[in-house]
Structure formats: structure tokens, C-alpha cells
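A.B. asks: here is my input, please return the structure:
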Amino acid sequence: MSCNYADGLSPYSNKGVLGLPETFEQGEQLDVKCSMLAEWIINSKHVVVHTGAGISTAAEDQMVYGHWKKKVKKPNINISFNDAIPTKTHMALKHLIDKKYIHYIISQNIDGLHLRTGISRSCIAELHGNMFTEQCNICESQFVRYSPAPTVGKKCLEEDCKRYKARRRGCRGKLYDTILDWEDSLPEYDLEISDYHSSVADLNICLGTTLQIVPSGNLPLKNKKFGGKLVIVNLQPTKQDKKADLIINFFVDDVMSKVMKSLSLEIPEYTPDIDPTKINVSDAVIEWNIDKNDIRSIKTQYDKILKEYRKRKLEEKSEKETVNKVLKYEYLAKKENKPSNVVIDLTID
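C.D. replies: Have a look, this model is predicted:
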């Protein structure tokens, strides 16, 4: 499976604005911003990272995304999904997850490189699918593949569900690839858990995405009403730049290398033994399902934050109404030429 996977998708014209100019931070400014990002990561309680195609370019699979967006020429590089390996950014994010500096990853990428770092499914949502996963059309169980799916656009792979091998319980379903076609709805559980994590995050970090595709591109803004920060790392301008608290225009791998150095952490090397797609055990079945308990857990956090937010808004509204009453009384008293000798209790219950 090479870079022409997009030939399997339906024609679609509205892919966003392409070919935007790239800009680069200069010298000391880049170092200052990377240090600031590292400091924010350290001081945040819940950090969520949103990843796009820009984090995979160093893996030489930019030709995949380039062809997807129907550029004039197909790239000359003919590297398969199977041959590409996780980048420094992929490996850094996995290490930051392990060290609990970041808490969740929301990916728009279909290349499977996050999965191949050995990351747990409890730490990642894949909004647009994964070339290395397949899903049953009946029980909806997902499984890791040992090679890229031969189809895209949620087509039948003509293989039986592997649930019996995984759980000793039968299922008569068929397996389908998980790659969304343009008009397909996003996977329900991935989108739901992404919404909650994005909302409770005090820091949302966007890496290598112009945030043009919705609803994925709107998720990083979910924390703003709760007082959270938004950081964007991308070479091109993005749809959400005006709402960002920090923008870093530079190569994502270089930014992550500097951030890791500021955190006194080494970026681990990729090795096949951590890669679930490289397991050699005959008939081994690896499930790739979101645990509903994980959804309930993050929803509990979201409900708590939402309750506090609503309480704060009610207090602000009550205070504003009280102030308005005082101003109105003073205005009327002045208008009637009467002394303002009435004391009004401004205490908020």
C-alpha cells in the first residue's frame, strides 16, 4: 500500500485552503517559545495533544497526504505505510504520556504511527481511522492489523470478525477498514471522548495541523470557556491562530526536541519490539477498543468542571445585577435631587 491510498476515496472538492505560505521562527525567539511551552506543560494538570499530518512528514509519508489533497504532481517517493516508522514527535509524545506530562492524544492521522509507538488505546482517539486497524460491522470490535488495510473508505475486507479468537465468544460479523470517506461520520466513541478531554484540558497543544477539517479542528477550542490555554505548532497559518495563546511556526520535530530538552527528557528510539503491528506470534489478536469506563471517567471530570463554570457564571450574573441596582438607585436619587443615604447590602450569597 503506497501513497495512492486516496484513490480509494470518493471525489470531494471541499478540502480546505491548500498551499498556504510557510513561516519560520528565528533563532532566540524559537528557543524562548519552546521553553515557554515546556513550562506550561509542567504547570498544567491535564494536557491534550491534537496531531495532524505535519507530525508525520519526517517519516517520509508526506507524499500520502500530498496526494490525498490532490496536488498537481504525485510525489516520486514510493514508501509504503508499512515501511514508514514513527518520528521523533511520535516517540516524544509516547514518552510524555508514560511520564504523565501529557494525558491524551487526539489524532487526525490515518498512518498508524501513533499506534506503532506502543501507545495504549486508553491514551488516544483516532478521529479519521487507522490503516493498521479493522472493525467488525456487527459487534464493532476493533483489531490491530499486521499490514495496512488493502482498502479505504470503510469497505469490507472479506474477513471474519476476530472476536472469537480474542474473547472465545463468537460473532458472525465481517471486518471493514476504519478509514473514513469524506462524508462519513466520525467514530462515535473517539469523538465523544475527544470532546471531553479537549474541554477539561487546561492546555491543548496542536501539532502539525491547520485545523481546517471540522469537527476535529474545533476541538482544541473546547477548553477556552473554562480558562484553558491553546498552543499551535505549525509551519502554516491555521484557522484558529487568532484564538491561540502561543503560536510556534517551525518544524514539529525540532520544537518537540527542544521541549524535551527543557523537560530534561530523552526521546526514545523506535524499535520493532514495541510495535504491535510487528508481532510475530501466529494468530495473535490485539484488540483496539476504547473502554467505555474511560469515557465515563473523563465525563465525570467534565461534569465537575461544567458545574463549577455554571456556578461561577451565576455568581457573576448576580453580582452584575446587584451593581446595576445600585447604579440605578443612585441615578434616580440624583435625578430627584435626594440624598443617597440608603445602604444596600452587596454581599453575594
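A.B. asks: CA atoms for contacts and neighbours, from now on please.
C.D. replies: Noted.
A.B. asks: next, the contact list for the closest residue to I124 other than its chain neighbours, please.
C.D. replies: With sequence-adjacent residues excluded and distances taken as Cα to Cα, 6 or more residues apart in numbering, I124 is closest to I105, at 4.7 Å. Counting by Cα atoms under 8 Å, 6 or more residues apart in numbering, I105 makes contact with V48, V49, H50, T51, C123, I124, A125.
A.B. asks: can you pull out the helices in the stretch 201-349 of the chain?
C.D. replies: 252-262, 292-335 (DSSP state H, counting those that start in this stretch).
A.B. asks: just checking, what packs against the longest one?
C.D. replies: The one in question is helix 292-335. When contacts are defined as 3 or more Cα pairs under 8 Å, 6 or more residues apart in numbering; DSSP states H and E, helix 292-335 packs onto helix 188-200.
A.B. asks: can you give me the buried ones in the helix it packs on?
C.D. replies: Along helix 188-200, the positions that meet the burial threshold by neighbour count (16 or more other Cα atoms under 10 Å) are Y189, D190, L191, I193, S194, D195, Y196, H197, S198, S199, V200.
A.B. asks: from K174, how far off is the first one?
C.D. replies: If you measure Y189 against K174 using Cα to Cα, to the nearest Å, the figure is 20 Å.
A.B. asks: got it, and S56?
C.D. replies: Using Cα to Cα, S56 is found at 31 Å from K174.
A.B. asks: picking that back up, of all the helices of the stretch 201-349 of the chain, which one is nearest A149?
C.D. replies: When the helices of the stretch 201-349 of the chain are ranked by proximity to A149, the top entry is helix 292-335, at 25.8 Å, counting by Cα to Cα.
A.B. asks: that closest one vs helix 188-200, what angle?
C.D. replies: 40 degrees (axes from the mean of the first three to the mean of the last three Cα atoms, to 10 degrees).
A.B. asks: and what about F81, helix, strand or coil?
C.D. replies: Look at F81: counting by DSSP: H, G, I helix; E, B strand; the rest coil, its state is coil.
A.B. asks: that one reaches Y146, doesn't it?
C.D. replies: No: with contacts defined as Cα atoms under 8 Å, F81 does not count as touching Y146, sitting 11.2 Å away.
A.B. asks: run this one through as well so I can compare:
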Amino acid sequence: MSVNYAAGLSPYADKGKCGLPEVFDPPEELERKVWELAQLVWQSSNVVFHTGAGISTASGIPDFRGPHGVWTMEEQGLAPKFDTTFENARPTKTHMALVQLERVGLLRFLVSQNVDGLHVRSGFPRDKLAELHGNMFVEECVKCKTQYVRDTVVGSMGLKATGRLCTVAKSRGLRACRGELRDTILDWEDSLPDRDLTLADEASSNSTSADGVGWLRRKGSGGQDSGQLGSWGKPAPRQRWALCEPASQGWPRRVSRAVKPWHLSKGG
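C.D. replies: Modelled structure (predicted):
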């Protein structure tokens, strides 16, 4: 889980500002802003959402810089608390809200910094998803670039060999590719994956509304993770402060219908 993921990264001094307190809008102000977000999504022809670690805290996976985040606790000399593993974690209401918005045609593309694989497990289409930091359950062939989504974490990090080979058959049914498979998890200084970065850049540039969930947009920073809905609209920025889970029950329902809970299905 995120604790093991963080431990697997190379040592790195600058992990950003950790331990910032969560901020909450008063209920009446939040209700108004939720309606504004719903109207923005409904009226926009091309909506893109960006998600961070905060949307997965309700599944038991801690974030990194929140009040009880992995790096926050590390700075305090404390052991982080966790309730699950990557394999046992289940998509949250926020994940399912995004699935619902995509299914009714209101969400065009999703850009995520998360490595927990919950967007894929939720049923969100992979061709409309860019996972900029990789996915703990995905390994990729270095030769043909075929990706394999596994039921368990692949066992390595930092774009290293997993010990498995590609089984995709070559053209005309000849022998398998047998290219080396590597994990997709980035270390601190690794470049973002070309495919995902290109898709994310194109989708965001062409969007009429860009909103973030589960991370805070801060000046001079790519964002800090938080278990809150801190979203902004393109072209008019507007912060909205609330826990992701209750907020994610409200705004999708105002633009489509009630969010369906996640349930385990064959292969899911």
C-alpha cells in the first residue's frame, strides 16, 4: 500500500509541505459551491478531472502529506496508520462518482497521480485515463509496449524488470514477443510516461472545464494530496473545501443520477 510504495522510493529530501490542516467550507457555502460545480460540469462540453491520493483515503489507503499522511508521520517520527493493502482496497464513492459521470457522457478524460489502481478497478475506461505516476498492478513490455493488468501488485518499483516476459504473439501468429516486462511505477527523478503525459496534456489543453479532486492546488506546486474535494474550474478558478466522500455524493447526483456503489465482479 502507500506505506510500502513510499518506502520503495529512493531517498529524497524535498517532499513538499506536510501536515497542513484540512480546511472546510461552512455547509451553506459548500452547498452553493457544489451546485456551481454541478452546473459547470453540465454546461461544459469537455470536462477533465485530475485526482490525487486524497480520493483513496476513505478506502483505508493513507495519503502522503495530509494530517495523518505517510510523509507527515515520518517527519514526526511516527509510524503511519493503515487499514488495508493495495489488493484489498476498494474503490470509494469518489471513484464511482467519476465512473458515473463518464458513463453519462459528462466526463471526457481523467488524469491521476495515484498508483493504487483503484480507477482501473472501479471500471473507469483505461483509454480515457492517464496514470502519470504508474500503477502498482500494471507491467509493460519494453519491446512492444503491451501492458498487463494484474490482480496483485507486480512486485517491483522504479521501472524495473519484474522477472516475467511478454506473451503477445507476433504478426502472422509466430512466436511470442518475449520482451522483458517492467513495472510502471516512477521513482522521484523518473520522467513521466510519454503516452500518459501526451494524453493528459492534450485532454487538459482542449478541456472547457478542468477540476481536481483529492489534492490541493497550491501556488508554485503541482499540488498536494489531501482527502478533500479541493477543485477548481477552468477558466474561472474556485476552491471548494470538503471531504471527498460526502461531497462526491452530492455534485454527481445534481448532474446525472445517484452514484452506484462498487461491487466485486469477475476479474474486477
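A.B. asks: ok, now how distant is the residue nearest to I124 of structure 1 from R296 of structure 1?
C.D. replies: Computed with Cα to Cα, the distance linking I105 of structure 1 and R296 of structure 1 is 17 Å.
A.B. asks: now do E28 of structure 1
C.D. replies: Between E28 of structure 1 and R296 of structure 1 the computed distance is 44 Å (Cα to Cα).
A.B. asks: now do R172 of structure 1
C.D. replies: According to Cα to Cα, R172 of structure 1 and R296 of structure 1 sit 29 Å apart.
A.B. asks: do the same with E269 of structure 1
C.D. replies: Look at E269 of structure 1 and R296 of structure 1: by Cα to Cα, they are 34 Å apart.
A.B. asks: same question, E126 of structure 1
C.D. replies: If you measure E126 of structure 1 against R296 of structure 1 using Cα to Cα, the figure is 18 Å.
A.B. asks: looking at the two, which is more packed in?
C.D. replies: The neighbour count for E126 of structure 1 versus R296, taken as other Cα atoms under 10 Å, is higher for E126 (25 against 13).
A.B. asks: aligned to that one, what sits in structure 2?
C.D. replies: Alignment note: E126 of structure 1 maps to E131 in structure 2; criterion TM-score structural alignment.
A.B. asks: go on, S107 of structure 1?
C.D. replies: Aligned counterpart of S107 of structure 1 in structure 2: S112 (TM-score structural alignment).
A.B. asks: residues contacting its match?
C.D. replies: When contacts are counted by Cα under 8 Å, 6+ apart, S112 of structure 2 is found next to H50, T51, G52, L129, A130, E131, L132, H133.
A.B. asks: likewise H50 of structure 1?
C.D. replies: With contact set as Cα under 8 Å, 6+ apart, H50 of structure 1 has these partners: I105, I106, S107, Q108, N204, I205, C206, L207, P220.
A.B. asks: and the two most separated of those?
C.D. replies: Taking Cα to Cα, the two most distant members of the contacts of H50 of structure 1 are Q108 and N204; they sit 14.8 Å apart.
A.B. asks: the more surrounded of the two?
C.D. replies: N204 (31 against 21).
A.B. asks: gap between the more buried one and K243 of structure 1?
C.D. replies: Taken as Cα to Cα, the span from N204 of structure 1 to K243 of structure 1 is 12 Å.
A.B. asks: swap in S199 of structure 1?
C.D. replies: Here S199 of structure 1 is placed at a distance of 15 Å from K243 of structure 1 (Cα to Cα).
A.B. asks: also M260 of structure 1?
C.D. replies: 25 Å.
A.B. asks: quick one, helices of structure 2?
C.D. replies: Chain-ordered helices for structure 2, with DSSP state H as the definition, fall at 2-8, 27-43, 70-75, 93-103, 118-122, 194-206, 244-255.
A.B. asks: in TSV: the helices of the stretch 201-349 of structure 1, plus distance to Q135 of structure 1.
C.D. replies: TSV is the format used below for the helices of the stretch 201-349 of structure 1 (distance: least, Cα to Cα, whole Å):
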stretch	distance to Q135 of structure 1
helix 252-262	31
helix 292-335	17
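A.B. asks: closest to G153 of structure 1 out of those helices?
C.D. replies: For these, distance to G153 of structure 1 was read as Cα to Cα. The smallest value, 25.3 Å, belongs to helix 292-335.
A.B. asks: which part of structure 2 matches the closest one?
C.D. replies: Helix 292-335 of structure 1 corresponds to no residues in structure 2, going by TM-score structural alignment.
A.B. asks: so how far is that helix from its chain's centroid?
C.D. replies: When distances are taken as Cα atoms, centre = their mean, to the nearest Å, helix 292-335 of structure 1 is centred 30 Å away from the chain's centroid.
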